[in-house]
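>>> Dropping a prediction and its sequence here:
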Amino acid sequence: MKVSKSLPILLISMMLVACGNRVSVEMGGDEEMAAVASPIITAESSAEDKIMSALSAAPDIVSSGATVLDWPAADGEDPGMLREGDNGWTCFPDRFFTPGLDPMCFDGPAMEWVGYWMVGEDPQMSAMGLSYMLMGSYDNSNTDPFAGPPENEADGIVTGPHVMVFPVDATTLAGLNTDHMTNEPYVMFQDTPFAHLMMPIANFDVPGS
């Protein structure tokens, strides 16, 4: 099964853009991994703002050479090429239907994983995949890969800045921590073929903790 060419269409069939304010994230340590304004994207946002949003998802060493794709304005349309890259990474700006900010950057194998997830087929990974979400994320569930939005928005899974690791074999994550409330690495979608490791990389006040 080839998913890489169709991945943008698969992703985009669920995603549009929305409005919001400009925010920034800074993380401590010997080097700041991200300290960049990330605008929440609207249908009227400029290409410059969309690129800024997408690139805020990863460290500069990754994002500087990444391809940036835009979400199309309607279901079924092709993604727009905002910027061509040359390092094998692909970044997307903030999504519309989740609270907060969630731009994202994927390497090639991680893009494969997302493609399988979007068509509901067990991932057949060629190699371990990596993804950056330095602005954080909001997920509908920590256990069900295909859960719809919760009735109460506050019941969603909020994670601060993190890196995702997509293993070749999801069973290698069996038995690892699944508690997303601790700011420690945890497994999302444990005991499913879509299990992957979520690795927070900054202190974050998890809602409800």
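Structure received.
>>> all contacts plus neighbour counts: C-alpha atoms, from now on.
Fine.
>>> Can you list the residue ranges for strands in this structure?
22-26, 35-39, 67-70, 80-83, 90-92, 104-106, 129-133, 137-139, 157-159, 162-166, 186-188, 196-200 (DSSP state E).
>>> Check it against this one:
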Amino acid sequence: MQPRTCLFSVYTLTTTLVPLLVAISANALPTEEVPTSEPGYFAKVRTAAPEQIVAKSTITMKMKDGTNKTLQSGSNGFTCMVGGDGTPLCADENALAWMKAVGAKTEPPNKVGFIYMLAGDTGTNNEAAGQRASHQHWVQTGPHVMIVGPMVKDMPGYSRAVDAADPTQPYAMFPGTPYEHLMLPVTEK
């Protein structure tokens, strides 16, 4: 192969593959890793919501002893964190109360809440909250926002199929349970 042809081939390959790899990595779903260093934690939590939301949010980090450490005090009513499953998220006050109810397996508050998960999630069982060990009814959603609260059960037009949840279309997660909520995939325009 001529040196000039070889250089052209390398150039063509590089200019074709690099943008493709950047696009793929930009759309990668989060890992289950929960960073333990504050810089690593901040970097992951910044992927949860638009920059202007994260910048004015309270950011908390769960410590090894189970307590939460506030890394940043906020002013916009959102709290951002990396969940125990590695999913970065930002939730408003009502959504935080809903998340606590899910974790405690208690009745969720009768309020509408909003959660950003713009990095996507690490997947879960779509039939029952908190059952990650079983991959039965497994669904993993890319970048999305969530509307939570008991009133979402009254919102028609969203798929409520446990086995056929299409994570590229809006759907109800945990259908038929007290923790049913809307998953609304988003794409960058």
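Right, received. Where do you want to start? None of the values given here were measured: they were computed from a predicted structure.
>>> Mean neighbour count and distance to Ala54 of the first structure added to the strands of the first structure, as CSV?
CSV is the format used below for these (neighbours: other Cα atoms under 10 Å; distance: least, Cα to Cα, whole Å):
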stretch, mean neighbour count, distance to Ala54 of the first structure
strand 22-26, 14, 13
strand 35-39, 20, 8
strand 67-70, 23, 7
strand 80-83, 15, 10
strand 90-92, 27, 5
strand 104-106, 27, 6
strand 129-133, 23, 10
strand 137-139, 19, 13
strand 157-159, 21, 18
strand 162-166, 22, 15
strand 186-188, 24, 23
strand 196-200, 22, 19
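>>> Export those strands to TSV and append columns for distance to Ser53 of the first structure.
As requested, the strands of the first structure are exported to TSV (distance: least, Cα to Cα, whole Å):
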stretch	distance to Ser53 of the first structure
strand 22-26	9
strand 35-39	5
strand 67-70	10
strand 80-83	12
strand 90-92	8
strand 104-106	9
strand 129-133	11
strand 137-139	13
strand 157-159	18
strand 162-166	16
strand 186-188	25
strand 196-200	20
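>>> can you tell which of the ones you listed is closest to Ala174 of the first structure?
The minimum distance between Ala174 of the first structure and these falls on strand 186-188, with 8.7 Å, by Cα to Cα.
>>> Which strands or helices does that closest one pack on?
strand 196-200 (3 or more Cα pairs under 8 Å, 6 or more residues apart in numbering; DSSP states H and E).
>>> can you rerun that using 10 Å?
Strand 186-188 of the first structure sits against strand 162-166, strand 196-200, with contacts defined as 3 or more Cα pairs under 10 Å, 6 or more residues apart in numbering; DSSP states H and E.
>>> helices or strands next to the last one in the packing?
It refers to strand 196-200 of the first structure. Judged by 3+ Cα pairs under 10 Å, 6+ apart, the packing partners of strand 196-200 of the first structure are strand 129-133, strand 157-159, strand 162-166, strand 186-188.
>>> and Pro8 of the first structure, which of the strands of the first structure is closest to it?
strand 67-70 (8.2 Å).
>>> Would you check the span in the second structure matched by the closest one?
Aligned using TM-score structural alignment, strand 67-70 of the first structure spans residues 58-61 in the second structure.
>>> How about residues contacting the matching stretch?
34-38, 41-42, 45-46, 67-83, 90-91 (Cα atoms under 10 Å, 6 or more residues apart in numbering).
>>> in the second structure, which residue is closest to the centre?
By Cα atoms, centre = their mean, the second structure has its centre lying nearest to Met117, at 3.0 Å.
>>> Could you measure from it over to Pro88 of the second structure?
Distance check for Met117 of the second structure against Pro88 of the second structure: by Cα to Cα, to the nearest Å, it reads 6 Å.
>>> how close does whichever helix in the first structure runs longest sit to the second structure?
Scanning the first structure for the longest helix, with DSSP state H as the assignment, gives helix 108-119. In the superposition against the second structure, helix 108-119 of the first structure averages 0.8 Å from its aligned positions (mean Cα distance after the TM-score superposition for the first structure).
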